[in-house]
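A.B. asks: Here is a sequence together with a model predicted from it:
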Amino acid sequence: MAPAARRNRIAIATAVLAIALVIGVVISAAIGQFPVAVTEVLGSLLNRVGLHTSWAPVEELKDQALWQIRFPRIAMAVLVGAALAIAGCVMQAIFGNPLAEPGVVGVSSGAALGAAFAIALGVTFAGAAGVAVFAFAGGVAATLLVYVTARANGRTEVVTLLLTGIAINAFAGAGLALMIFMADTASREQIIFWQLGSLNGSRWSEVAVVALLGTAAAVVAFASARRYDLLALGERTAAHLGVRVERLRVVSIVVVAVLTGAAVAYVGIIAFVGLVVPHALRMIMGPGHRALLPASALGGAVLLVFADVIARTAVTGAELPIGLITSLIGGPFFFYLLRRTRTSQGGWA
């Protein structure tokens, strides 16, 4: 594809994602058990930034519902979706594998085990944030354990990293089963619900924590975009071109741990966002990470915002776990990737 045509395709794809995100945010704010008109949503937003219009909600209750319940939830969906998609894009870059995603190195399972531990044992550290603290710590600890195990002779062996991640996931699964066995009925239900993921009850204080950690890690990922492009040429070639491959891989694993740990700490496990979004956009936009990383952030936000709308409205009077929605989308897509990879390679090596 010619460079000009590729730039046009990237620009169009980015614009479509941005427009879709705006539409998704407005729809998500308007739809719910307490319906709010689209003009009222826009008016409330404009009033908060000092642009007073006649569109603002007439009833104070609507304004409170928007700013205390729906907008924090939407902001959390945007941040978590973007963080998971960026983490997936980074994973695929450092492993050179379109099937890589954050769960591969045990971040998600480690976070789930940390959260289950806090719930089952009634940990009250840091008040209501205790579960989130343990979830984040569990995710980071699992990642560091995988990395330390896979590092040998001054370098990280990718195959060993992946195999260790599988082992950590298996161990965390056993630990989760033990926590569920030890927990009482209420805690057991909370653990299972946390594993399925939910944006319900998101608060501005939680949004601020995820935004702070996610933004810091995303900045590091964006700054590494050019080196990811060089790494795609092969480790030796990248090293000859000045890339410190081992350092890049270490930093990237830490970035993935922070992004994923922050994302799942408050909302639970949300599967397949890190797999589906960056790979789908790579097929549309090409492999250049300077465009792919920010587009993945937009795509992840769009996916999770619309998934949350479906989760809240698909069943009358009830809310589906958002992890269920993303798995229903990601499962078939993962199967498609497996078939496509096998066909293109003429069978498995």
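C.D. replies: Okay, I see it.
A.B. asks: can we go C-alpha only for contacts and neighbour counts from here?
C.D. replies: Noted.
A.B. asks: How about residue 160: what's its closest non-neighbour residue?
C.D. replies: The shortest distance from residue 160 to any non-neighbouring residue, by CA to CA, 6 or more residues apart in numbering, is to residue 150 (5.2 Å).
A.B. asks: That neighbour and residue 250, how far apart?
C.D. replies: 11 Å (CA to CA, to the nearest Å).
A.B. asks: The residue nearest to residue 160 against residue 156, yeah?
C.D. replies: Yes. Judged on CA atoms under 8 Å, residue 150 makes contact with residue 156 at a distance of 5.6 Å.
A.B. asks: Just the buried residues of the top helix by length along the chain, please?
C.D. replies: Ordering each helix of the chain by length in residues (DSSP state H) puts helix 3-30 first. Buried residues in helix 3-30, defined by neighbour count with 16 or more other CA atoms under 10 Å: 10, 13-14, 17-18, 20-21, 24-30.
A.B. asks: any idea which helix or strand comes after the one helix or strand residue 130 maps to?
C.D. replies: Assessed by DSSP states H and E, residue 130 sits inside helix 130-150. Where DSSP H and E defines the elements, the next helix or strand beyond helix 130-150 is strand 151-152.
A.B. asks: Other residues contacting that next one?
C.D. replies: By CA atoms under 8 Å, 6 or more residues apart in numbering, the surrounding residues in contact with strand 151-152 are residue 157.
A.B. asks: Second structure for comparison follows:
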Amino acid sequence: MKLRVFGVFSSLCFISIFVGARQIDWTLLLALNEQAWLPVTASRLPRLVALILTGAGLAMSGVILQHIVRNRFVEPGTTGGLDAAKLGILVSMVFLPSSDKLDRMFFAVIFCFAASLIYIAIIRKIKFSNTALLPVIGLMFGGMLSAFAEFYAYQNNMLQSMQGWLIGDFSKVVEGHYEIIFLIFPITLLTYFFAHRFTLMGMGEDMAASLGINYTVTAALGLVLVAITVAVTVVTVGAIHFVGLVVPNIVALRYGDNLQKTLPIVALGGASLLIFCDIISRLVLFPFEVPIGLTASGIGGVMFLALIIKRSRA
């Protein structure tokens, strides 16, 4: 099964490199022609790397949040994390007009982490009999943050700047303008290193404590990893929904919840889904391009609806 997932991932990577408005001549590539290789090295390879890291990071963020909250319907987009990151970027641009991507990322991490703590505090305070209400609360919380962010942007004449973070878009990812996204790579390694603890945490606070896991520290660590991943993603390519929701659910259905075994599949699945959505984005209105945030929401929404229907029938 893992080989099949890797085969799909490899095929999508190959297709991604050779799909675009500018056709690539194989003969010139094999002849090592500098002009033929320029669009590959300057644009398409960086774009592919950004897609892989973003997809893997968002999928693993979804897994972490689902184990912390113990609910299959949460991800950064349904806990207010994405909206909080956008608000943090806006605040950094107002108070630090000359801020660079690292400064904006720092603010986004702080706001995303704080929003996650508030969300968890809310759902722990209110005892829900229906677990489906947890993502609903998150969507309401995120909607409030998004409304506040838009009002804040309107007050400071920054609505136009904010549009770049509302919908994910990889069209501007080129060499020299995306490297901050490499921060997701050590985050994925740390997530895998602590996979066993996250798995035990998903069994509940009492069970985790009885097995020697400090629940509070592990949860805080998970939220920090999620906050950094979300912040880097929003700063670099904008907000992307459903990847952290669909992929972990599909993997859990087929392979279970042991994160030490399933995290590599989750990462490959997230990267594969995002690359597939990007290919569709580049082909649906060829030679023009649809923002990947739209295609990811459309395809991810359909996949998640199919999962819900399948579970309800089962």
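C.D. replies: Great, that's in hand. Keep in mind that what you see is a predicted model, and the values were worked out from it rather than measured.
A.B. asks: For residue 20 of structure 2, what is the corresponding residue in structure 1?
C.D. replies: Aligned by TM-score structural alignment, residue 20 of structure 2 pairs with residue 32 of structure 1.
A.B. asks: So its match belongs to a helix, correct?
C.D. replies: No. Residue 32 of structure 1 is assigned coil when assessed by DSSP: H, G, I helix; E, B strand; the rest coil, not a helix.
A.B. asks: Next, count neighbours for the aligned partner of residue 266 of structure 2 in structure 1.
C.D. replies: Superposed on structure 1 with TM-score structural alignment, residue 266 of structure 2 falls opposite residue 296. Neighbour count of residue 296 of structure 1, defined by other CA atoms under 10 Å: 32.
A.B. asks: Look up how far residue 200 of structure 1 lies from residue 296 of structure 1.
C.D. replies: With distances taken as CA to CA, residue 296 of structure 1 is found 24 Å from residue 200 of structure 1.
A.B. asks: How much space separates the residue nearest the centre of structure 2 from residue 36 of structure 2?
C.D. replies: Centroid check for structure 2 by CA atoms, centre = their mean gives residue 58 as the closest residue, at 2.5 Å. Here the criterion is CA to CA. By it, residue 58 of structure 2 lies 33 Å from residue 36 of structure 2.
A.B. asks: Residue 66 of structure 2 maps to what in structure 1?
C.D. replies: That one, residue 66 of structure 2, aligns with residue 92 by TM-score structural alignment.
A.B. asks: contacting residues around that match?
C.D. replies: 98, 99, 100, 101.
A.B. asks: mapped onto structure 2, which of these are still contacts?
C.D. replies: Counting by both residues aligned by TM-score structural alignment, their matches' CA atoms under 8 Å, structure 2 reproduces these contacts from those: 98, 99, 100, 101.
A.B. asks: In a markdown table: these, plus distance to residue 321 of structure 1 and secondary structure.
C.D. replies: Compiled in a markdown table, those are given as follows (distance: CA to CA, whole Å; DSSP: H, G, I helix; E, B strand; the rest coil):
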| residue | distance to residue 321 of structure 1 | secondary structure |
| --- | --- | --- |
| 98 | 26 | coil |
| 99 | 24 | coil |
| 100 | 24 | coil |
| 101 | 21 | coil |
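A.B. asks: and which of those is nearest residue 56 of structure 1?
C.D. replies: residue 101 (42.0 Å; CA to CA).
A.B. asks: What is the equivalent residue in structure 2 for the closest one?
C.D. replies: Checking TM-score structural alignment: residue 101 of structure 1 goes with residue 75.
A.B. asks: residues in structure 2 aligned with stretch 73-80 of structure 1?
C.D. replies: Counting by TM-score structural alignment, stretch 73-80 of structure 1 corresponds to 47-54 in structure 2.
A.B. asks: Give me the mean distance between that stretch and structure 1.
C.D. replies: For stretch 47-54 of structure 2, the mean deviation from structure 1 after alignment is 0.8 Å (mean CA distance after the TM-score superposition for structure 1).
A.B. asks: Other residues contacting that stretch?
C.D. replies: Contacting residues not belonging to stretch 47-54 of structure 2 are listed as 13, 16-17, 170-171, 173-174, 178, 181-182, 184-185, 233, 270-272, 274-275 [CA under 8 Å, 6+ apart].
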